[in-house]
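>>> Based on what follows, work out the 3D shape:
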Amino acid sequence: MESSPLHQSPPPKPIIVFGEVLIDRLGDGQGVIGGAPMNVAWNLRGLEQYPYLITAVGADEDGKRVLESTEQWGLATDLVQTDVDRPTGEAVVYDNGNGPEYDLPREQAYDYIRFPETFVENLPAAESPILYHGSLCCRSPVSFDTILQLRKRFSDHIVVDINLREGHYTTEIVNQLIDGATVLKCNCDELSLITGQPCKTHNDVLTVARKFFEDSTVRELWVTDGASGAYWIDHSGEHAKQEAESIDPNSIIDSVGAGDAFMAVVLAGIATNEFRPETLAKAVRFSARVCQIAGATTADDRFYVA
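Just a heads-up that it's a prediction; the model follows:
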């Protein structure tokens, strides 16, 4: 007997992922495809979501590698632009003992992502997609203008992932990105910088969040706190805290991409309207798993099996 449509779950909302793709140059010289939006899109595919990825690469060997790897993984590359004048982005990754640090050259292909007019015109507005973007690619006027246009077109569900890299953001731009967002993801240090208030304890985070919601369009906060876990806080006052996974320290390879892994699970949960505390628990577990591989992603489908 076929089930009634009344008892079927609605299809997940489409997800648009906008921003940088780059090559992470790790300490051993190995080049791994990365960039927060790319990592998020890659992990979403592993989680059986198929986002629209809007980014740009150079007309070089790194760009060719990105396109080939992305296609092999099952992600569409229709919206990956090729910039003949600028190189594929790169980041030199250092481990300072407290997590990764990044040297990020400017004038990269992802600094010049153009507005995908045909895609926007052809995507039915009724689909009400989730628009996800970070903050790094907004350092350049061209990509920043593109994301502002996309936000204007897809304003119902704007998810902003704050990644504050020293020398690559201004307070004005960060505030502009938060204004109009419906969901914000950041870590405790970033929440403290955004609000000017300390976020050292559980009570600090909840108090700062309540104050933050008073003058913000943001309806949900997802706040990571490193080895202490993460928070989900809703504007209504509902909230949850998930302690970090206990894993063997000897199994940890690096923490590159842990926040992006967390974000991918959150987006998948939002797209399917999953119970938020359940999404939070999954996101914390998955981000811990990513610390046990080299780099931020893997092409091994088995890694994504719960």
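>>> contacts, neighbours, all on C-alpha from now
Fine.
>>> got the residue ranges for the strands in the stretch 1-150 of the chain?
Along the stretch 1-150 of the chain, counting by DSSP state E, counting those that start in this stretch, strands occupy 15-18, 22-25, 31-34, 52-58, 80-83, 89-95, 100-103, 130-133.
>>> Tabulate these (a markdown table), appending mean neighbour count.
Converted to a markdown table, the strands of the stretch 1-150 of the chain look like this (neighbours: other CA atoms under 10 Å):
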| stretch | mean neighbour count |
| --- | --- |
| strand 15-18 | 24 |
| strand 22-25 | 24 |
| strand 31-34 | 22 |
| strand 52-58 | 26 |
| strand 80-83 | 21 |
| strand 89-95 | 20 |
| strand 100-103 | 15 |
| strand 130-133 | 25 |
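>>> would you turn those into JSON lines with distance to residue 268?
Conversion of the strands of the stretch 1-150 of the chain to JSON lines gives the following (distance: least, CA to CA, whole Å):
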{"stretch": "strand 15-18", "distance to residue 268": "9"}
{"stretch": "strand 22-25", "distance to residue 268": "23"}
{"stretch": "strand 31-34", "distance to residue 268": "19"}
{"stretch": "strand 52-58", "distance to residue 268": "13"}
{"stretch": "strand 80-83", "distance to residue 268": "22"}
{"stretch": "strand 89-95", "distance to residue 268": "26"}
{"stretch": "strand 100-103", "distance to residue 268": "25"}
{"stretch": "strand 130-133", "distance to residue 268": "10"}
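>>> run this one through as well so I can compare:
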Amino acid sequence: MNHEILVAGETLIDFLPEHPGPISSVGGFERRPGGAPANVAVALARLEQTPLFWSRVGEDPFGDYLLETLDEYGVPDRFLEADPDAKTSLAFVAHDEAGDRSFSFYRDRTADTRMEPGRIDDSVLATLEWVHAGGVALSSGRSREATLDLLERAADAGCTVSFDSNTRTELWPDEATLRVIVRDALASVDVLKATRGELEALGFTGDSIEDVAREALAAGPHTVLATRGGDGSLAVADDDAPWSAGAAEHSGYEADVVDTTGAGDAFVAGAIAAMRGGRSLEETLAFADAVGAAATTEPGAMTTLPDRAAVREISRR
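Sure thing, here's the model as predicted:
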């Protein structure tokens, strides 16, 4: 099989709480596979656009479980690495009654912070159409350099480069470092996905979410996709975009929300699939919102990512 998409970044274990509330009040957790880029890779596979996936886990039981899970979803193992000298990252999830979540990470010098520059060589990039990465990999360790290197070389190779800011401020030493590093990455990015809060954390401002997204265009991307939770999404694109310049929005879909973990990652996969299929901004948002909404109806992230049948069903609502 020829793979035209590469996703890069962390794979980790999400521990989901047995009931809503702060982590301090939860007595038990259930292990689930996670990590935003891993979720994007699996979501693309579920949408019949299976990508290559570059990630690194520990050579430990959690890492074994994640590699087995990715294999079950049909994600190729060509660039999946097991680190004998580092552990797999863990994230404990808390969510409220509406399904909105927060995270507590155990990620100090773990395997996913130890990805090495140059692992994806130029001969591989020459075969790719699209490269996607996320902000967590930029927060610490050698993975910061490896991710920046990948994005820059992918852009030079003519790939469409997408990036999910996925801002987790607790993983960064300070807000100033976050802004400098992520905005450095944006110079190589074509399509940026973020929430309004994430855009503002990067220093972009405006009276409306559209204004904030338009300011982000000046940092490098030709397209910004801004997600609004249950209220859908908005997109802005400039004249360099291969689709029509301007703005578009979608109001989202009704869903019986159980857990929003992974919804943003599902949205990213839906957007990549739609854009690669030549859809307009309006059509891209409609499809991506449907993929994201369908991912919220069960607990967990990777294990609830929808196939095209599930997306069609929620699109009818």
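>>> For the two chains, what TM-score is obtained?
TM-score of the superposed chains, computed with TM-score structural alignment, normalised by the length of structure 1, equals 0.86; 285 aligned residues with a CA RMSD of 2.1 Å.
>>> rewinding a little: which stretch among the strands of the stretch 1-150 of structure 1 comes nearest residue 296 of structure 1?
When the strands of the stretch 1-150 of structure 1 are compared by CA to CA, strand 31-34 sits nearest residue 296 of structure 1, at 6.7 Å.
>>> That closest one vs structure 2 - mean distance after superposition?
For strand 31-34 of structure 1, the mean deviation from structure 2 after alignment is 0.5 Å (mean CA distance after the TM-score superposition for structure 1).
>>> Sketch out the helices for the stretch 201-306 of structure 1, chain order is fine.
Using DSSP state H, counting those that start in this stretch, the helices of the stretch 201-306 of structure 1 run over 202-214, 258-271, 276-290.
>>> Nearest to residue 152 of structure 1 among these would be which one?
With CA to CA as the criterion, residue 152 of structure 1 lies closest to helix 258-271 of those, at 19.8 Å.
>>> which outside residues touch the closest one?
With contacts defined as CA atoms under 8 Å, 6 or more residues apart in numbering, helix 258-271 of structure 1 is touched by 12-15, 36-37, 39-41, 43-44, 47, 49, 130, 161, 185, 224, 275-276, 279-280, 282-284, 286-288, 290-291, 296.
>>> Also stretch 76-93 of structure 1?
Residues outside stretch 76-93 of structure 1 that contact it (CA under 8 Å, 6+ apart): 20-27, 52-60, 62-63, 67, 70-71, 100-105, 107-110, 112-114, 116.
>>> gap between the two ends of it?
With CA to CA, to the nearest Å as the measure, stretch 76-93 of structure 1 spans 27 Å from end to end.
>>> Same check on stretch 299-306 of structure 1?
End-to-end for stretch 299-306 of structure 1, by CA to CA: 16 Å.
>>> For residue 4 of structure 2, see how far away the residue mapped onto residue 285 of structure 1 from structure 2 is.
When structure 2 is aligned by TM-score structural alignment, residue 285 of structure 1 is paired with residue 290. Noted for residue 290 of structure 2: a distance of 23 Å to residue 4 of structure 2, by CA to CA.
>>> sorry, back to before: next up, the contacts around the match of residue 285 of structure 1.
Taking CA under 8 Å, 6+ apart, one finds 252-253, 267, 311-312, 314-315 in contact with residue 290 of structure 2.
>>> overlap between these and structure 1?
Mapping the contacts of residue 290 of structure 2 onto structure 1 (both residues aligned by TM-score structural alignment, their matches' CA atoms under 8 Å) leaves 252-253 still in contact.
>>> What subset of the contacts of residue 290 of structure 2 is buried?
Buried residues within the contacts of residue 290 of structure 2, defined by neighbour count using 16 or more other CA atoms under 10 Å: 252-253, 267, 311, 314-315.
>>> Can you tell me which of these is closest to residue 139 of structure 2?
residue 267 (22.4 Å).
>>> what do we get in structure 1 for that closest one?
Aligned partner of residue 267 of structure 2 by TM-score structural alignment: residue 262.
>>> Structure 2: which residue goes with residue 211 of structure 1?
Alignment of residue 211 of structure 1 against structure 2 is given by TM-score structural alignment, with residue 215 as its counterpart.
>>> no no, residue 162 of structure 1
By TM-score structural alignment, residue 162 of structure 1 lines up with residue 165.
>>> Find the nearest non-adjacent residue to that match, please.
Spatially, and ignoring its direct neighbours in sequence, residue 165 of structure 2 is nearest to residue 135 (4.6 Å; CA to CA, 6 or more residues apart in numbering).
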